[in-house]
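Asker: all I have is the shape, not the residue letters:
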């Protein structure tokens, strides 16, 4: 794993951020926060693995003894921290509490299982529990050049899959059959996992998070294809394109052109110093002016990195200023319930002066 992608200096940055936050410690269990800090993709188990980052004192990693070899062979071994193994008859939550000592508050990883957080509450009844996300978001939102490169690699990989989609789409095939082909292509393009495959044909395209079904694709139907996965680097891809099996209905073709303009306007608006909500507004205004405002039913985008959905969110009410290194989707949609729908999605990363698309396949409606 690239030392540039998971630098050893990151742990010190997290420790400093913990101190500034006023928390006594961060408790990071398996998930994206732990991987961000250590590079260790620990297996989520009922047995506790936890990186403890005190505001005062040295960080340490608590691991089940049977997971110790995996931890020692992971990038976490480069950090020079103590690994604290525990045995089957030990209480690891009490072990953390004892080593940590009296603290007024702890930040729990946002993805920590409830069973772990409740056991920490029992072990440390005097410590107020808060979310570690309040500390981690400030670091994770600002992608380093190495992270930007990893996201660009993910974008190119999912673009390669979209280039293959037209050969999978044929009248008479089911969404599930097409989805199976796409999932195989996602892996073949270099992803480590397939995170999602949405194939929304005809009226199913009006459901943004439609699940694959046995519905048969018909001639003359638009098909929304939203796909993504995680690369070996840990960084994610996510891109949506729209296809049509034969010529689509005239009303669809008309609002698809509006959608293209809206997505282009939002991408062009991205630059340092604009607010997240203004990017949402740039897309929404185009769609509303064309009379389709009621059919754009979700936010314009979400951050992306070690998670497909993370901070920042491109939505009304988010007045956060965009900074260089912020990476997020720009994905307006128009959905006509019971008929059809469309969404165009690119991942965009903010540079020093403007946004850069990490997805570069055509935005035109692809007729197959």
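Answerer: Structure's in. What do you need? From a predicted model like this one, the values you see are computed outputs, not experimental measurements.

Asker: contacts and neighbour counts: CA atoms only from here.
Answerer: Fine.

Asker: residue 230 reaches residue 189, doesn't it?
Answerer: No: between residue 230 and residue 189 there is no contact under Cα atoms under 8 Å: 11.1 Å.

Asker: which one of those two has more residues nearby?
Answerer: residue 230 (25 against 17; other Cα atoms under 10 Å).

Asker: one more to weigh against that first structure:
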């Protein structure tokens, strides 16, 4: 297991042009060391010497036991409450003339502390390199992501076993949370987002006291966090009772777009082409104005990682990318449909989610 983290450090040092990298995002620290600490307001920093590949972990002393048990860092730099961690940090970085940071994570106050010892030209962001590395998954990652998907789908299968009419959005969300934890998840990756009736037209609405009724769309978007901290993300939209002509039309349009996006999800494809394919399909059905977000995103240890599958991204899909394909149509005052799957990009792309999505499978008894 240690080799896995050493390889990640080596890949990072080969990509960046700085003397030292200072990593402060707890999930990135976990990615490179196997140690997860939530420091809250305290300082957490993994220091990587790009020449020697030596790693040093600065952390609150109260987390010493966790570090001892899990961290692969070569050097431990604990500090006590009341001590100024930057004093020890600067001492460890004494020989470094340039520092790489996560530009989107380091706070203004901490950046100002760095400027006490370095000029602005000496502090650069290496966030793109870190994000790119996290975007590449191997077979072990895929196995752990599949575990997250399996837990999610088991909970959803439990949900559809019983009649749903009369249950509130909050009750459904609480049921799903209870079931995923029963199957081994340590938490949900978000939500669960449960929206019924006209509320299903809100891409990021909040579950409330609205009850499921015959004739409703019921949109459920959720995922889990496993014990290994891998996440899932899946959406299925159900129809309660016999679908109306318009419900059927919208649902089939989104399903067709979902299939078009998946078909385009191949090694070497420019990422915008996935969005283009799904958007073109929905537009041809007359619902183009109601598809208001990108086709998908990467995920792994985080719910939203590289790559971004938006209409402007010309980067190519690569082996090891894990992405979502999630087209949607959201018609205010009527309701909305989103269908979301997780994919592992390989020589033959694998769809990790298997929960049924055909019309007959998602039509539930009123």
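Answerer: Sure, I can see it. Bear in mind that the values here come from a model prediction, so they are computed numbers and not experimental data.

Asker: where does the TM-score land?
Answerer: Overlay of the two chains. TM-score (TM-score structural alignment, normalised by the length of structure 2): 0.92; 359 aligned residues with a Cα RMSD of 2.0 Å.

Asker: and the most centrally placed residue in structure 2, how close does it get to residue 85 of structure 2?
Answerer: Nearest residue to the geometric centre of structure 2 (Cα atoms, centre = their mean): residue 303, 1.5 Å. To residue 85 of structure 2, residue 303 of structure 2 is 30 Å away according to Cα to Cα, to the nearest Å.

Asker: next one: residue 322 of structure 2
Answerer: Distance, residue 322 of structure 2 to residue 85 of structure 2, by Cα to Cα: 36 Å.

Asker: the more surrounded of the two?
Answerer: More crowded of residue 322 of structure 2 and residue 85, by other Cα under 10 Å: residue 322, with 30 against 20.

Asker: and the more buried one, what's its match in structure 1?
Answerer: Alignment note (TM-score structural alignment): residue 322 of structure 2 maps to residue 327 of structure 1.

Asker: nearest residue to its match other than its sequence neighbours?
Answerer: Counting by Cα to Cα, 6 or more residues apart in numbering, residue 327 of structure 1 lies nearest to residue 349, which is 4.2 Å off, once chain neighbours are set aside.

Asker: okay, and whichever strand or helix holds that neighbour goes to which residues in structure 2?
Answerer: Assessed by DSSP states H and E, residue 349 of structure 1 sits inside strand 346-350. Under TM-score structural alignment, strand 346-350 of structure 1 corresponds to residues 341-345 of structure 2.

Asker: can you check stretch 155-163 of structure 1 too?
Answerer: Going by TM-score structural alignment: stretch 155-163 of structure 1 matches residues 149-157.

Asker: ok, stretch 300-307 of structure 1 next?
Answerer: Going by TM-score structural alignment: stretch 300-307 of structure 1 matches residues 295-302.

Asker: any idea how far apart the tips of the matching stretch sit?
Answerer: Start-to-end span of stretch 295-302 of structure 2 (Cα to Cα) is 18 Å.

Asker: can you pull the contacts of the residue nearest to residue 112 of structure 1 when sequence neighbours are not counted?
Answerer: Spatially, and ignoring its direct neighbours in sequence, residue 112 of structure 1 is nearest to residue 29 (6.0 Å; Cα to Cα, 6+ apart). By Cα atoms under 8 Å, 6 or more residues apart in numbering, the contact set of residue 29 of structure 1 is 44, 48, 49, 50, 51, 109, 111, 112.

Asker: now do 10 Å
Answerer: Neighbour list for residue 29 of structure 1: 35, 42-45, 48-52, 61-63, 108-113, 116-117 [criterion: Cα atoms under 10 Å, 6 or more residues apart in numbering].

Asker: thank you, goodbye.
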